[in-house]
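Enquirer: Predicted model and sequence follow; I will ask about them next.
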Amino acid sequence: MNEQLFGWNEQTWLYLDQLGILAGNVMLLFSLCAVVFGWLRRDNIRRWFSRNRFPHIGGKPEGKDWQGLVFTVSRDELPCWVIGQLRPKRIGLLVTDHSEAAGKRIQAYAEQQGIAVHRRMIENADDPNEVYLRTRELLQLLRGEESGRLAIDITGGKVPMSLGAFMAAEEAGVDSLYVSTRFEQGRPDMRSASITSVSRTQ
């Protein structure tokens, strides 16, 4: 006796079997389309998964134990003050034609304290991509010399410089800082200076 499960007839089971085969083929086709779409749009998908997140924004930086610092330079007073406060072992300077003299003064001040200094010239201070690339170079140099935390001070320079340096900091997973201070007669009043965290990685 040839009884079918649930008492359904053979024709019903045949339809269900064909429906299962059709569903499997549809899923296979869908999977292939998803693979092709993912390959064609891989850059967009990668950016979506690695999009910036800012879990630690603002506030006073904790620890202040950065071994390496990168500065966007416009004047020398604030970077020299930060160096005196944080005592890093090595620094990087992003300078332009207008800030080259200030960069040399910062370098001289740092080297007097036994701090290693690297400089990168920014040809176009309005190009954040150039600043981003030069910042990455400095971070690689600083990382290659010694272990330890790194940070980028984005206080100095034009706004595109700060943006380019900040993007490099986020991509590299390093902290970014800002120095706030009052100005008196066109010069920063260092008595009011304080270091603020823009974005912290931990």
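Expert: Okay, I see it. Bear in mind that the values here come from a model prediction, so they are computed numbers and not experimental data.
Enquirer: switch to C-alpha atoms for all contacts and neighbour counts from now on
Expert: Fine.
Enquirer: Residue 166 is in contact with residue 176, correct?
Expert: Yes: look at residue 176 against residue 166 with Cα atoms under 8 Å: they come within range, at 6.6 Å.
Enquirer: So between these two, which is more surrounded?
Expert: Higher neighbour count among residue 176 and residue 166: residue 176, with 28 against 25, using other Cα atoms under 10 Å.
Enquirer: Spell out the secondary structure type for the more buried one.
Expert: strand (DSSP: H, G, I helix; E, B strand; the rest coil).
Enquirer: give me the element the most centrally placed residue in the chain is part of.
Expert: Centroid check for the chain by Cα atoms, centre = their mean gives residue 170 as the closest residue, at 1.3 Å. Taking DSSP states H and E as the definition, residue 170 sits inside helix 159-172.
Enquirer: which residues are in contact with that helix?
Expert: For helix 159-172, the surrounding residues in contact (Cα atoms under 8 Å, 6 or more residues apart in numbering) are 52, 72, 125-133, 135-136, 151-152, 154-156, 175-176.
Enquirer: here comes the other one, which I'd like you to weigh against the first:
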Amino acid sequence: METLFLQWINDPTGAAYELFNRSIFYILVAIAGSVATYFWAQIKFKTRNAWHRIKNTNISYDGEAYNGLILSLGSSNELQKMIIDQVKPEFVGIITGNSEAVKFSANNLKDYSTHLKIQCDEPHLYGELDIERIEKGFDDIIEWMIGKGIEKKNIVIDLTGGKTPFSLAAFNSAKRNGVNAVYTDSEYELGKPKAGTQKSISLSKALDD
């Protein structure tokens, strides 16, 4: 390189000049490549860590562990899947309407639970204005879970999904049976719940305070 530099000084317009310039160019490209590789590795590392934190952010149920989870459900079940993933119950019960869209959603959620080795009762389907029957459906699932050996304190109804009559029926059943009722709030992005943004409030405890 030193010889090439001296030749370039003596003959700045000759072949040595061109060869020296090419050498400098390749060195600069190599340096730029190394710098780019370093920053790309940093970006991937930070992104991977950020995703790990987001994915593993727990839905808070006041730190309680629940073996029985009862879900009211609408036509989308993405949030309910997140709730199941975080609560990790042994038993799941599902109550929803009787339209084709919500039936599909309920059966899909049942299959999802079964795949996770969670015992899931057959979805309970009701007309959305039949509040008495809906309440009875929640009562029946609570009774089913108690029959499986779960104490009432370890049963929770998440009434987030579905239409208002289902939420009202869920709360009434929870209050009457002495189990916790929870609402889970979430931010959404492109119509889907954004992972790591879920926050839950115990309605039963909030109203008792």
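Expert: Thanks, I have it. All values derive from a computational prediction rather than experimental measurement.
Enquirer: Quick TM-score on the pair, please.
Expert: Superposed pair, TM-score by TM-score structural alignment, normalised by the length of the first structure: 0.66. Supporting alignment: 143 aligned residues with a Cα RMSD of 1.8 Å.
Enquirer: still on that earlier bit, aligned to the residue nearest to the centre of the first structure, what sits in the second structure?
Expert: Mapped onto the second structure by TM-score structural alignment, residue 170 of the first structure lines up with residue 175.
Enquirer: and residue 46 of the first structure, what does it touch?
Expert: Contacts of residue 46 of the first structure (Cα under 8 Å, 6+ apart): none.
Enquirer: My reading is that it lies in a helix. Confirm?
Expert: Yes: Residue 46 of the first structure forms part of a helix when assessed by three-state DSSP.
Enquirer: Just tell me the aligned range of the longest helix belonging to the first structure in the second structure.
Expert: Longest helix in the first structure, counting residues (DSSP state H): helix 10-40. Mapping helix 10-40 of the first structure onto the second structure (TM-score structural alignment) gives no aligned residues.
Enquirer: which stretches of the first structure form helices?
Expert: Using DSSP H, helices in the first structure cover 10-40, 42-49, 77-86, 100-112, 128-145, 159-172.
Enquirer: The third one vs the second structure, mean deviation?
Expert: After superposition onto the second structure, the mean distance of helix 77-86 of the first structure to its aligned counterpart is 0.8 Å, using mean Cα distance after the TM-score superposition for the first structure.
Enquirer: What does residue 127 of the first structure correspond to in the second structure?
Expert: Per TM-score structural alignment, residue 127 of the first structure is aligned with residue 130.
Enquirer: Look up how far residue 4 of the second structure lies from its match.
Expert: To residue 4 of the second structure, residue 130 of the second structure is 91 Å away according to Cα to Cα, to the nearest Å.
Enquirer: if we can go back for a sec, the inter-axis angle of the helix holding residue 170 of the first structure versus helix 128-145?
Expert: Taking axes from the mean of the first three to the mean of the last three Cα atoms, to 10 degrees, one finds helix 159-172 of the first structure and helix 128-145 inclined to each other by 50 degrees.
Enquirer: Aligned counterpart of residue 187 of the second structure in the first structure, please.
Expert: Match for residue 187 of the second structure (TM-score structural alignment): residue 182.
Enquirer: Would you agree that match is in contact with residue 194?
Expert: No: taking contacts as Cα under 8 Å, residue 182 of the first structure lies outside contact range of residue 194: 10.0 Å.
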